[in-house]
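**Q** From the sequence below, what's the structure:
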Amino acid sequence: MRSVQRGAAPYKYTNYKAARNDLAGRIGWFCSYCEMPIKNMIEVEHIHPVANGGNELDWNNFLLACRYCNGIKSNNNVDRTGYFWPDVDNTPLAFLYSELNIIEPAVGLQANETLFANSTINLTGLNRTPHSGNEPTDSDSRWISRLSAIGVINDSYNDWLANQNAAFARQIARTATGHGFYSFWMLKFEGIQIVIDAINSEFIGTYVPQKDAYGTKIIRPTGTF
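**A** As a prediction, this is how the structure comes out:
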């Protein structure tokens, strides 16, 4: 799950839906949870649900979500407590992605962190895939979009092996933003820093987790992880 930084509110909103384009201009046209690219029908999602006391018009309570993640999440979280959120936490370090198991808590998390990661996955059904025992609904096409992107990612990686230069790294990054699913690109190109840096630069609003001189994760100042 890509960490994002939306910055300060550009306006004081009287209708939360009006924040959609401003949010997309800051963090891109992607679901903040499943990372699927969405050019239309993207929704402004209240992190802390309004039905549970969340502020309907607070910029810091907005993220962008696909209708599937937003619909599954609904009002099921009482507040922000007990989950990892891409706007305040180092979410790329909390989850492990794979083509087989899709998304799981990262290895090496503390017990409470694993609990938070699992709660986040379950909140929006991020691990729903056919024949897994956790089936998507007929209308949930996230897994189809993800499979399509994984095919492009694998092709891009094979092309990289034959064209390892800065210009092609930037081209891969542009391809990545067109197909979405940021975390799968990061997984495939792990250890190839020139491509990783290009992807992080191309995905607008990406917050890259910080580490100290010993390589230890620095807890993001805005969150708990």
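
**Q** contacts, neighbours, all on C-alpha from now
**A** Noted.

**Q** Does anything pack onto the helix or strand hosting residue 154? Which helices or strands?
**A** Element membership of residue 154, judged by DSSP states H and E, is helix 142-162. When contacts are defined as 3 or more C-alpha pairs under 8 Å, 6 or more residues apart in numbering; DSSP states H and E, helix 142-162 sits against helix 166-179, helix 182-188.

**Q** most packed of those?
**A** helix 182-188 (a mean of 21; mean count of other C-alpha atoms under 10 Å).

**Q** Kindly spell out which helices and strands sit in contact with it.
**A** Counting by 3+ C-alpha pairs under 8 Å, 6+ apart, helix 182-188 packs on strand 95-98, helix 142-162.

**Q** right, and these - which one's nearest residue 116?
**A** strand 95-98 (10.4 Å; C-alpha to C-alpha).

**Q** Name the next helix or strand downstream of the closest one, please.
**A** strand 102-105.

**Q** coming back round to it: of the helices and strands packed on helix 182-188, flag the one that's most buried.
**A** strand 95-98 (a mean of 18).

**Q** Which strands or helices does it pack on?
**A** Against strand 95-98 (3+ C-alpha pairs under 8 Å, 6+ apart) you get strand 102-105, helix 182-188.

**Q** same for the first one, what does it pack against?
**A** The reference is to strand 102-105. Against strand 102-105 (3+ C-alpha pairs under 8 Å, 6+ apart) you get strand 95-98, helix 111-124.

**Q** okay, these in a markdown table with distance to residue 201 next?
**A** Below are those laid out as a markdown table (distance: least, C-alpha to C-alpha, whole Å):
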| stretch | distance to residue 201 |
| --- | --- |
| strand 95-98 | 21 |
| helix 111-124 | 26 |
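
**Q** quick one: which of the ones you listed is nearest residue 185?
**A** Nearest of the helices and strands packed on strand 102-105 (C-alpha to C-alpha): strand 95-98, 10.1 Å.

**Q** So which elements touch the host helix or strand of residue 45?
**A** Per DSSP H and E, residue 45 falls inside strand 43-46. Packing contacts for strand 43-46, counted by 3+ C-alpha pairs under 8 Å, 6+ apart, involve strand 62-65, helix 67-73.

**Q** hmm, 10 Å instead?
**A** helix 20-27, strand 62-65, helix 67-73 (3 or more C-alpha pairs under 10 Å, 6 or more residues apart in numbering; DSSP states H and E).

**Q** who's in contact with residue 171?
**A** By C-alpha atoms under 10 Å, 6 or more residues apart in numbering, the contact list for residue 171 reads 156, 195, 198-199, 202.

**Q** Now show me the structure for the sequence below, then we'll compare the two:
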Amino acid sequence: MNVREYYSYLSAARAQLWNFLRALPPADLDRDLMESGDRFHSIKDLLLHVTDVEDHWVHGIVIGDSVHQQYPHDWVRPQATQYDLNWILEYGREVSGRTAAFLDSEPNLNRSVKLVQDDPASDTVTLDQLLWNVMTHEVRHTAQIALMIRQLGHTPPGWTTCGSRARRPRPNRPAQTRPTSTPTATTCNARSSYRVRMPSAALLSEGRRWLYVSVTGCAAPAGWRPCRP
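**A** Next comes the predicted model:
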């Protein structure tokens, strides 16, 4: 799977997540589920952060035409509770639409990109490496959001990684009863780690074909399994 194909898949999963979140109570999207967090605390914080990172690297660094100035906000500590969900998603659609158009233009993925444009000594990576980094970043935060949805008592959408049909989102549906040996978001005292396996060309340089996305929490999102010790 190449960058363009994976971004297309990621965009479909993102649209499914956005549609799901529109059906959730606004208070759930603003709820502080990461009280010890320094920069991010809510689902909306993470949504805004994911778009900020894609905009910075793809449109600010690679293309030189950032979208951020059209949607002014503090990207360091977004405090997204002050923004309406539709505003955040509109910003996300603008960024993702431009990224898709950029990929459709078939850019040279082997070209070198300076990570800090005004620093002559800046490290460089290939455009392919940079794009995989941006997409992997979104996958990680999507995993966090899925866990936060479950902590709120909802069942997150069942994304697909191999082309099979995904489950229809069901917001406001109580989490399924789990065996007493399985920790839940409301009763557990210990936090467990879970992971899902996804194909990733980003790790080929390390001799691995799979990306393991891990999250830590009291309840495992559907389709995830406990990490091995």
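
**Q** Can you give me the TM-score here?
**A** Once superposed, the chains reach a TM-score of 0.26 (TM-score structural alignment, normalised by the length of structure 1), with 101 aligned residues with a C-alpha RMSD of 6.0 Å.

**Q** Same list, the helices and strands packed on strand 95-98 of structure 1, but as a markdown table with distance to residue 27 of structure 1 please.
**A** Formatted as a markdown table, those follow (distance: least, C-alpha to C-alpha, whole Å):
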| stretch | distance to residue 27 of structure 1 |
| --- | --- |
| strand 102-105 | 22 |
| helix 182-188 | 12 |
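
**Q** what's the single longest helix in structure 2?
**A** When structure 2 is parsed with DSSP state H, its longest helix is helix 127-151.

**Q** Tell me which helix or strand comes right after it.
**A** strand 192-199.

**Q** Would you mark the buried spots in the next helix or strand after that following strand?
**A** As assigned by DSSP H and E, the chain's next helix or strand after strand 192-199 of structure 2 is strand 210-217. Going by neighbour count (16 or more other C-alpha atoms under 10 Å), the buried part of strand 210-217 of structure 2 is 211, 213-217.

**Q** Output the residues you listed in a markdown table, with distance to residue 17 of structure 2 appended to each entry.
**A** As requested, the buried residues of strand 210-217 of structure 2 are arranged in a markdown table below (distance: C-alpha to C-alpha, whole Å):
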| residue | distance to residue 17 of structure 2 |
| --- | --- |
| 211 | 21 |
| 213 | 17 |
| 214 | 19 |
| 215 | 18 |
| 216 | 20 |
| 217 | 20 |
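
**Q** right, and the pair among those residues with maximum separation?
**A** Across the buried residues of strand 210-217 of structure 2, the longest distance by C-alpha to C-alpha is 19.4 Å; it joins 211 and 217.

**Q** Out of the helices and strands packed on strand 102-105 of structure 1, flag the one nearest residue 22 of structure 1.
**A** helix 111-124 (23.4 Å).

**Q** Summarise which helices and strands the closest one is packed against.
**A** Taking 3+ C-alpha pairs under 10 Å, 6+ apart as the contact cut, helix 111-124 of structure 1 packs with helix 67-73, strand 95-98, strand 102-105.

**Q** who touches residue 93 of structure 2 in this structure?
**A** Per C-alpha under 10 Å, 6+ apart, neighbours of residue 93 of structure 2: 11, 14-15, 51, 87, 99.

**Q** just the helices and strands packed on strand 43-46 of structure 1: most buried one?
**A** Note that of these, strand 62-65 is the most buried (mean count of other C-alpha under 10 Å), with a mean of 26.

**Q** tell me which strands and helices it is in contact with?
**A** helix 20-27, strand 43-46, helix 67-73.

**Q** Could you dump the helices and strands packed on strand 43-46 of structure 1 into TSV with distance to residue 162 of structure 1 added?
**A** Shown next, in TSV, are these (distance: least, C-alpha to C-alpha, whole Å):
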stretch	distance to residue 162 of structure 1
helix 20-27	32
strand 62-65	36
helix 67-73	37
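
**Q** Identify whichever of these lies nearest to residue 118 of structure 1.
**A** helix 67-73 (13.6 Å).

**Q** Compare the contacts of residue 93 of structure 2 and tell me which is most surrounded.
**A** residue 51 (23 neighbours; other C-alpha atoms under 10 Å).

**Q** Give me the distance between that one and residue 94 of structure 2.
**A** 10 Å (C-alpha to C-alpha, to the nearest Å).

**Q** Then residue 124 of structure 2?
**A** Distance from residue 124 of structure 2 to residue 94 of structure 2, by C-alpha to C-alpha: 27 Å.

**Q** One more: residue 4 of structure 2?
**A** 17 Å.

**Q** List the residues that contact residue 111 of structure 1.
**A** residue 117.

**Q** Could you do residue 92 of structure 2 as well?
**A** 14, 18, 47-52, 54-55, 67, 86, 98.

**Q** angle of the helix or strand hosting it against helix 127-151?
**A** Of the helices and strands defined by DSSP H and E, residue 92 of structure 2 is found in helix 85-104. If you take axes from the mean of the first three to the mean of the last three C-alpha atoms, to 10 degrees, helix 85-104 of structure 2 sits at 150 degrees to helix 127-151.

**Q** quick one: buried residues of helix 85-104 of structure 2?
**A** Buried residues in helix 85-104 of structure 2 (16+ other C-alpha under 10 Å): 85, 88-89, 91-93, 95-96, 98-99, 103.

**Q** returning to that earlier point: could you pull out the buried residues of the longest helix of structure 2?
**A** Result for helix 127-151 of structure 2 [16+ other C-alpha under 10 Å]: buried residues 127-132, 134-136, 138-139, 141-151.

**Q** That helix packs against which elements?
**A** helix 3-22, helix 26-30, helix 43-54, strand 112-114, strand 192-199, strand 210-217.

**Q** what comes up buried for the fourth one?
**A** When you say that, I think you mean strand 112-114 of structure 2. Neighbour count says strand 112-114 of structure 2 has 112-114 buried, by 16+ other C-alpha under 10 Å.
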